[in-house]
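Student: how would this look folded up:
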Amino acid sequence: MSAILTLNAGSSSIKFALYASAAEPTSLVDGQVENLGDSAAMEIGDAVLEIGPADHATAVAAILRGIAPFLQGRSVDVVGHRIVHGGTEFAQPVRLDETSIAALQKLIPLAPLHQPHNLAGVHAARAAFPEAIQVACFDTAFHQGHPFVNDAFALPRKYFDEGVRRYGFHGLSYDYIASVLKRDHPALFQGRVVVAHLGNGASMCAMDNGQSIGSSMGFSALDGLPMGTRCGQLDPGVMLYLMGQGMGLPELTHLLYNESGLKGLSGLTHDMRTLLASDDPHAKQALDYYVFRIRRELGAMAAVLGGLDALVFTGGVGENAAPIRARVLDNTAFLGLSLDPKANAVNATRIDAGAVPVLVIPTDEEQVIARAANSWLRRHRM
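Tutor: Just a heads-up that it's a prediction; the model follows:
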């Protein structure tokens, strides 16, 4: 019997999930290794295991030990990886070999804070599971096929041809939401839907008949909505100004990725729960800006779609922060949106009180990776 392992490797953590291979992969256990570096620890099921000093290879070895009791006679025959950037070349999951890995390494400049860690997880998994099929799933793939006007910047055309274009991200999450809509709400799936993936990373996607036709994120994972520590939409003149003041590339990168967003605006934290509970006026201003930008992007996405048949909230904030959802939906009757406060307060699946459905759907990126890995495994065996 075969098992599927999914890995989502970041700079300081690796999320993982183990599935039994079947027509629809079945979850066996999931968890994560946190604090890679000097004092890593692994959460698996209800247990927390101290690892100590660990890099990605050490963490994957610990994951292998941790999942062993859950294999129940199965072997890990395929490992699925989340890869943030697939560029223009990769529109579907791909088997990882020397050629594809080399191509993905060339994309590191397009996602400098994500791609190297994703690939470190790949290298560690190949060493730990040398006989397993390794499969990459891309956050950018769901957005392939946008109209030119949605992907281009108004720069000389040669830059677009070189790959300086809008890619969009969080594609694995949007892929999962589309699958749930197709299964449980087929009429909505065929319509015009805006999905708000709100978490530490945040973006919005316009879907028509289950296909992405617009994303708030662009060339990098910085654009669009403000996020936990990332700036979101920013006038490029601000960066020119900061560079003119002597800020170098490393400092600017750290500022935009790690010190901005809710953390930067509030001066306190990027944690939504803390901000919602705070009486600090800067926390209120940070949340005001956050909601304002979501509402602005909601209107833009509805315009891209030419109307709105449903709105979906997902991601850690979208699924759990009822006050944020309420504020986003305030005074949106012009879009046909309304709110059922009682349903919203308990994070119900359907929280609207009018004609246009508003849904709260928990995302499951690991399931999308597992399905793709399972497909590769089944093809390999045929």
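
Student: contacts, neighbours, all on C-alpha from now
Tutor: Will do.

Student: And the residue nearest the centre of the protein?
Tutor: For the chain, the residue nearest the mean C-alpha position is H170 (3.4 Å; Cα atoms, centre = their mean).

Student: Could you check how many residues crowd around the residue nearest to that one when sequence neighbours are not counted?
Tutor: Of all residues not flanking H170 in the chain, D139 sits nearest, at 5.2 Å (Cα to Cα, 6 or more residues apart in numbering). When neighbours are counted by other Cα atoms under 10 Å, D139 registers 24.

Student: quick one: the helices in the stretch 101-250 of the chain?
Tutor: 115-128, 148-151, 157-161, 171-184, 186-189, 236-244, 249-258 (DSSP state H, counting those that start in this stretch).

Student: before we move on, the earlier item: can I assume the residue nearest to H170 is in contact with G87?
Tutor: No: D139 lies out of contact with G87 (Cα atoms under 8 Å); the separation is 9.9 Å.

Student: Which elements pack onto the lengthiest helix in the chain?
Tutor: Longest helix of the chain, by residue count under DSSP state H: helix 281-305. Helices and strands touching helix 281-305, by 3 or more Cα pairs under 8 Å, 6 or more residues apart in numbering; DSSP states H and E, are strand 192-198, strand 202-208, strand 211-215, helix 261-266, helix 272-277, helix 322-329.

Student: just checking, what packs against the second one?
Tutor: Here strand 202-208 touches strand 192-198, strand 211-215, helix 281-305, going by 3+ Cα pairs under 8 Å, 6+ apart.

Student: Could you export the ones you listed as JSON lines, including mean neighbour count and distance to N8?
Tutor: Shown next, in JSON lines, are the helices and strands packed on strand 202-208 (neighbours: other Cα atoms under 10 Å; distance: least, Cα to Cα, whole Å):
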{"stretch": "strand 192-198", "mean neighbour count": "26", "distance to N8": "17"}
{"stretch": "strand 211-215", "mean neighbour count": "24", "distance to N8": "22"}
{"stretch": "helix 281-305", "mean neighbour count": "18", "distance to N8": "26"}
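
Student: Let's have the ones you listed in CSV, adding distance to L28.
Tutor: Formatted as CSV, the helices and strands packed on strand 202-208 follow (distance: least, Cα to Cα, whole Å):
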stretch, distance to L28
strand 192-198, 26
strand 211-215, 31
helix 281-305, 36
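
Student: Helix, strand, or coil at the closest residue to L18 other than its chain neighbours?
Tutor: Closest residue in space to L18, ignoring its immediate chain neighbours: L5 at 4.6 Å, by Cα to Cα, 6+ apart. The local conformation at L5, judged by DSSP: H, G, I helix; E, B strand; the rest coil, is strand.

Student: Is it correct that G316 falls within a strand?
Tutor: No: applying three-state DSSP, one finds G316 to be helix, outside a strand.

Student: Next, the structure of the following sequence, for comparison with the previous one:
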Amino acid sequence: MSLILTLNAGSSSIKVGLYAAADEPREEARGQVEALGPAARLEIETGGERTVTEIGPADHAAGLARLVAALAPLRAGRPIAAVGHRIVHGGPDIDGPRVLTPDLIDHLDTLSPLAPLHQPHNLSGVRAALAEFPDAVQVAAFDTAFHRGHPWVNDTFALPRRFYAAGVRRYGFHGLSYDYIAGRLATDHPDLAAGRVIVAHLGNGASLCALEAGRSVASTMGFSALDGMPMGTRVGQLDPGVVLYLMGQGMTAAEITRLLYSESGLKGLSGISHDMRVLLASDAPEAAEAVAYFTFRLAREIGGLAAALGGLDALVFTGGIGEHAAPVRAQALARLGFLGLALDPAANAANAPAIHAGPVPILVIPTDEERIIARAAARALLTSAPDQTK
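Tutor: Model (predicted):
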């Protein structure tokens, strides 16, 4: 049986998954290279065991080569038949996975200004994989695709219509995570999946999505991955007048970009760290204030999406903060009893799968974006070369 490699290339890391190719891919190993640059680190996890190796200087191509070499013994001579890539931005028209072609890669490159922290690195991973696996089917799974088909009122800004036609609209992100959660709900909680569900994907990047019968109808992220929730280093919701003011004060576009993407959010508010774990453990009042702002915005976004849905049948937490930060969930939900949301304190403290004590279910479901990428690659592989999975 041949293999599928999933590839999630970020600004400072490359994450991979190794799967046996099948209708439902079977994970065999995961790995990542962290801290790309002068002192990169390689991690491989298989069979519940994890190894960490310092590898020194590495860019995206070198990091991928080290991952491929580390995974080689696990491949046992089996070929990599498909590589699945996470691509953050697919633009206004792409509503599902696509096999990557030179023309499509060129088109995706033109979208880099819409996702400057992610898209260029995603495409660097694509180019490195094309060089490493020239005979493999290369497949893109898009974070924006899950949100295509929003009602117009949740997709547009109150700008002249020519801007919407030119692609200035609310795209939404974290679609791979929401796709996975929607599938888990359909399998494990079909009654909830058929209703109105809000999913909170909370991590270093954070957003929320309103699902109706498993489909995205609204998201807190909009034109870019800056909007909505405050994040580790990203600002979240911001009056655009602030940007105009900063421009008037002489800041360049590059300086404003760095401020909003890399120096704001939890890091900027606290002056301590972008990491929620560090802030929750800190006694500094600035840390507490940063957490309070995060949880206030979380409650506000849940309330807003409940209005977009016309009610709420379930709430799901996922992502690193969503799955593990019980105090964050508790602080936000303390404001939302009017929606029928109430916590079981013991279940919440234990990060249990179900943490509600009120009429509206509150679930904690670990996400698996890599599996969504692997499934997309498996489908493309079966379509383009069915015999490769035998």
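
Student: tm score of chain vs chain?
Tutor: Here the TM-score for the pair of chains, by TM-score structural alignment, normalised by the length of the first structure, is 0.99; 382 aligned residues with a Cα RMSD of 0.8 Å.

Student: that older thread, could you save the helices and strands packed on helix 281-305 of the first structure as CSV and add columns showing distance to A302 of the first structure?
Tutor: Listed next are those as CSV, based on distance: least, Cα to Cα, whole Å:
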stretch, distance to A302 of the first structure
strand 192-198, 7
strand 202-208, 8
strand 211-215, 10
helix 261-266, 24
helix 272-277, 26
helix 322-329, 14
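
Student: Nearest to G45 of the first structure, out of these?
Tutor: In terms of Cα to Cα, the element of these nearest to G45 of the first structure is helix 272-277, at 23.9 Å.

Student: Give me the buried positions along the closest one.
Tutor: Within helix 272-277 of the first structure, the residues scored as buried using 16 or more other Cα atoms under 10 Å are 272, 275.

Student: mean shift of it relative to the second structure?
Tutor: Relative to the matching residues in the second structure, helix 272-277 of the first structure has an average distance of 0.8 Å after the fit, by mean Cα distance after the TM-score superposition for the first structure.

Student: Quick check: the aligned residue for L269 of the second structure in the first structure?
Tutor: Aligned counterpart of L269 of the second structure in the first structure: L265 (TM-score structural alignment).

Student: tell me the contacts of the nearest residue to that match once chain neighbours are set aside?
Tutor: If the residues on either side of it in the chain are set aside, L265 of the first structure comes closest to A286, at 5.2 Å by Cα to Cα, 6+ apart. Residues in contact with A286 of the first structure (Cα atoms under 8 Å, 6 or more residues apart in numbering) are 262, 265-266.

Student: A348 of the first structure -> the second structure?
Tutor: With TM-score structural alignment as the criterion, A348 of the first structure matches A352.

Student: Now do its match: how many residues are near it, please.
Tutor: By other Cα under 10 Å, 17 other residues sit near A352 of the second structure.

Student: Which residues are in contact with it?
Tutor: Here A352 of the second structure is in contact with V364 (criterion: Cα under 8 Å, 6+ apart).

Student: Quick check: it vs G222 of the second structure, distance?
Tutor: Relative to G222 of the second structure, A352 of the second structure is positioned 31 Å away (Cα to Cα, to the nearest Å).

Student: Tell me which residue of the second structure lines up with L119 of the first structure.
Tutor: Matched to the second structure by TM-score structural alignment, L119 of the first structure sits across from L123.

Student: Can you name the residues that contact its match?
Tutor: 9, 87, 105, 109.

Student: Distance check, the last one against Q249 of the second structure.
Tutor: What it means is D109 of the second structure. Noted for D109 of the second structure: a distance of 32 Å to Q249 of the second structure, by Cα to Cα.

Student: ok, now A306 of the second structure?
Tutor: 38 Å.

Student: ok, now A218 of the second structure?
Tutor: With distances taken as Cα to Cα, A218 of the second structure is found 35 Å from Q249 of the second structure.

Student: Kindly report the same for G358 of the second structure.
Tutor: 50 Å.

Student: Who has more neighbours out of these two?
Tutor: Between G358 of the second structure and Q249, G358 has the larger neighbour count (other Cα under 10 Å), namely 14 against 9.

Student: Now do the same contact list for the aligned partner of V194 of the first structure in the second structure.
Tutor: Aligned by TM-score structural alignment, V194 of the first structure pairs with I198 of the second structure. Shown in contact with I198 of the second structure (Cα under 8 Å, 6+ apart): 208-211, 302, 305-306, 312, 314-316.

Student: Of these, which ones are shared with the first structure?
Tutor: Among the contacts of I198 of the second structure, the contacts conserved in the first structure (both residues aligned by TM-score structural alignment, their matches' Cα atoms under 8 Å) are 208-211, 302, 305-306, 312, 314-316.

Student: and stretch 280-288 of the first structure, which stretch of the second structure?
Tutor: The alignment of stretch 280-288 of the first structure onto the second structure (TM-score structural alignment) spans residues 284-292.

Student: The matching stretch: how far from the chain's middle?
Tutor: Distance of stretch 284-292 of the second structure from the chain centroid (Cα atoms, centre = their mean, to the nearest Å) equals 25 Å.

Student: Please report how far I294 of the first structure lies from R327 of the first structure.
Tutor: I294 of the first structure is 10 Å from R327 of the first structure, where distance means Cα to Cα.

Student: picking that back up, neighbours of the residue nearest to L18 of the first structure, how many?
Tutor: That count, for L5 of the first structure with other Cα under 10 Å as the rule, works out to 32.

Student: The one 4 residues further on too?
Tutor: A total of 26 residues lie near A9 of the first structure under the criterion other Cα under 10 Å.

Student: Who are the contact partners of it?
Tutor: 15, 81-82, 117-118, 120-121 are the contacts of A9 of the first structure under Cα under 8 Å, 6+ apart.

Student: same thing but at 7 Å, please
Tutor: By Cα atoms under 7 Å, 6 or more residues apart in numbering, the contact list for A9 of the first structure reads 15, 117-118, 121.

Student: and what of M42 of the first structure?
Tutor: Counting by Cα under 7 Å, 6+ apart, M42 of the first structure has contacts 32-34, 48-51.

Student: now do 10 Å
Tutor: M42 of the first structure makes contacts with 13-15, 31-36, 48-52, 59, 62-63, 66, as judged by Cα atoms under 10 Å, 6 or more residues apart in numbering.

Student: If anything else comes up later, I'll come back, but that's it for now.
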